[in-house]
Structures are given as C-alpha cells and as structure tokens.
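Asks: sequence unavailable; structure follows:
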C-alpha cells in the first residue's frame, strides 16, 4: 500500500546494521519533498522516535518521495516543524528580461531582480535521488567512503 508524504511526517532512512537516521518532511512537492535529516542514528525498532531532537538537521535537501510511498523509508510519526527550520530560497536566471531572481521551494519566482553577486552566493534548486541521500548518510557515519559530491547536501555544521 502506498503511503502519502505529508508535512511533518517523521521517517526513517536506513543507514546500516538495523540503524536509521530520522528525517522529517518539511514541504511536500508533487512527487518530491524537502527533507530535514538528522545525524543521530537510532535502532529501527526503537519505540520513542518522537523524543529525538529534530531541530538541527545535517542534511537539508529535496528528494523524491517514492521510498516513503513504498514504505522503504517508513513513516514513524508526525509532529510540527521546528521553528529553527527555515525554508530555502534559490537563485534562478529569468530570460527575458535576463536577470537573476529569487525562487522559493515551491517554484515561485520573485518579481524583483537580484545582483549577480547575491545570486552567486545562492544555490540553484536541485533534487537528489534517495539513494544519494542514503549514501551520504552512510559515508557520514563511516560505513562507506566520503565523496565530495556529498558536500552539496551536508550542511556546514554537519561534518
């Protein structure tokens, strides 16, 4: 049975040896979602997952929802989004008129131009495969080698 991905859902991302990293759906987006995934690993059979701290994610990335929908990343509960979580803004080039603008997570593009310097400090919106997120978590915990591509989704305070 397919599961629906909803804002606030807490899910488990399998990492290794029966351990999962907890994630939370921050914003559902069609067949993707913005995820905040946390460093600490818990046993997959632990009962009190909602007692975990979910306010300091190590990974903050958009990914596809099929692992949740198929139950591979099981939904373990639900709770409100921590106030410390801020939605990202991205940069996008708008042609015409040929200028950078801010784009929100839902794809809405702002009406005012931003400078090339400001745009250069921002990221473009990008989605990552669930397998990439799993691999980054495994590398973060020493279960596989680290590759520099993981730097794209690991928050600066995460390593």
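Replies: Done, it's in. Worth saying up front: this structure is predicted, and the values here are computed from it rather than measured. Numbering: from 1, shown residues only.

Asks: going by C-alpha atoms from here, please, whenever you check contacts or count neighbours.
Replies: Fine.

Asks: if you skip the residues just before and after it, what's nearest to residue 79?
Replies: Counting by Cα to Cα, 6 or more residues apart in numbering, residue 8 is the residue found nearest to residue 79 once chain neighbours are left out, at 5.2 Å.

Asks: likewise residue 50?
Replies: Nearest to residue 50 is residue 77, by Cα to Cα, 6+ apart, at 7.0 Å.

Asks: thought the one you found was touching residue 12?
Replies: No: taking contacts as Cα atoms under 8 Å, residue 77 lies outside contact range of residue 12: 9.9 Å.

Asks: so these two - more neighbours on which side?
Replies: residue 12 (26 against 14; other Cα atoms under 10 Å).

Asks: distance check, the residue nearest to residue 79 against residue 103.
Replies: As judged by Cα to Cα, to the nearest Å, residue 8 and residue 103 stand 23 Å apart.

Asks: included below, for side-by-side comparison, is a second structure:
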C-alpha cells in the first residue's frame, strides 16, 4: 500500500480524503463543507488504490452524502490527499426540525432554525442527522456486494 503522510489539520471544503474499506482499496471522499465539529462529505462509488485517489474523481458523481464528525479528518484517520472542486459544487442540504408547539421549521447545517414549514415542505426534507464515520466503510462494502445492505445506508444515498 502506498504510504500516505498525514498532517492533522482542520478540514477544508474540497479536501479529498481516503477511507480504508478492504485490503489495499479505499473509498474516496470529499469535504463539501465544514461546520464546527462536523463535515458534510460526499463519497464516490469506486474502490481504488490510494495512489490514484484524486484522479479517480474526474467525471464521477458521488454516491453518498452525509454529515459526520470531523475528527477522522482532523486527526488523520482518514488521510487528506489533495483538494479538488467539481465544476458544479454539491448543494448543502436544508433540514427540518420539529419545534413543539408549532410543527416543523427549516434548519441549516449549522443548526440555525429558520422559517416554519408547511406539512408538504417538511415531507421533502430530512431531519438534521449526523452519522458515525464507521458507517462509510460499511456502506461502501455493501455497495460493492462485500457485505449486506442495511436500511440505514438508504438514508446516505445521494440519489434519493
């Protein structure tokens, strides 16, 4: 396996990182945005050797989009190997939160609660949820038929 030098640092939008998945193959992810303690990440579908990670992104669509803890990047558990921005940036989702009484309100990725939502608007938004970083290699193994697909992985899919 190619040696990757890790310099711990605050994750930045566009940072490309590696997630160990199986043997000498990794998943490639990219930071969409960083919010205190969390990162919104896009994970791409291919399993690659670490040396070809950044080049593997050209023309690819991400398969997973999720909010997770930033410590795996900040501490170098998932090493950062470059920085890349696609021609069209991935939009940061708006979430919903239930405020009682009053129903659902929109909520930004950094937790700011905004305007009230109609029931119809609320149906189209996810609850503000973060996931353990451990779900990424599990979902990638399942995507490639190396492990069973779990219902939790459906919530990570970018195409839903």
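Replies: Looks like it came in fine. Since this is a predicted model, take the numbers as computed values, not measurements.

Asks: quick revisit: the residue nearest to residue 79 of structure 1 maps to what in structure 2?
Replies: Counting by TM-score structural alignment, residue 8 of structure 1 lines up with residue 14 in structure 2.

Asks: burial check on that match, number of neighbours?
Replies: Count around residue 14 of structure 2 with other Cα under 10 Å applied: 20.

Asks: might one say that it is in contact with residue 39?
Replies: No: contact criterion Cα under 8 Å: residue 14 of structure 2 and residue 39 do not qualify, at 11.1 Å.

Asks: got any residues that touch both of those two?
Replies: 31-33 (Cα atoms under 8 Å, 6 or more residues apart in numbering).

Asks: quick one: residues contacting the match of residue 8 of structure 1.
Replies: For residue 14 of structure 2, the contacting residues are 30-33, 83-85, by Cα under 8 Å, 6+ apart.

Asks: now residue 25 of structure 1, what's its secondary structure?
Replies: Secondary structure state of residue 25 of structure 1, per DSSP: H, G, I helix; E, B strand; the rest coil, is strand.

Asks: which part of structure 1 lines up with the top helix by length along structure 2?
Replies: In structure 2, with assignment by DSSP state H, the single longest helix is helix 135-143. Taking TM-score structural alignment as the measure, structure 1 aligns residues 132-140 with helix 135-143 of structure 2.
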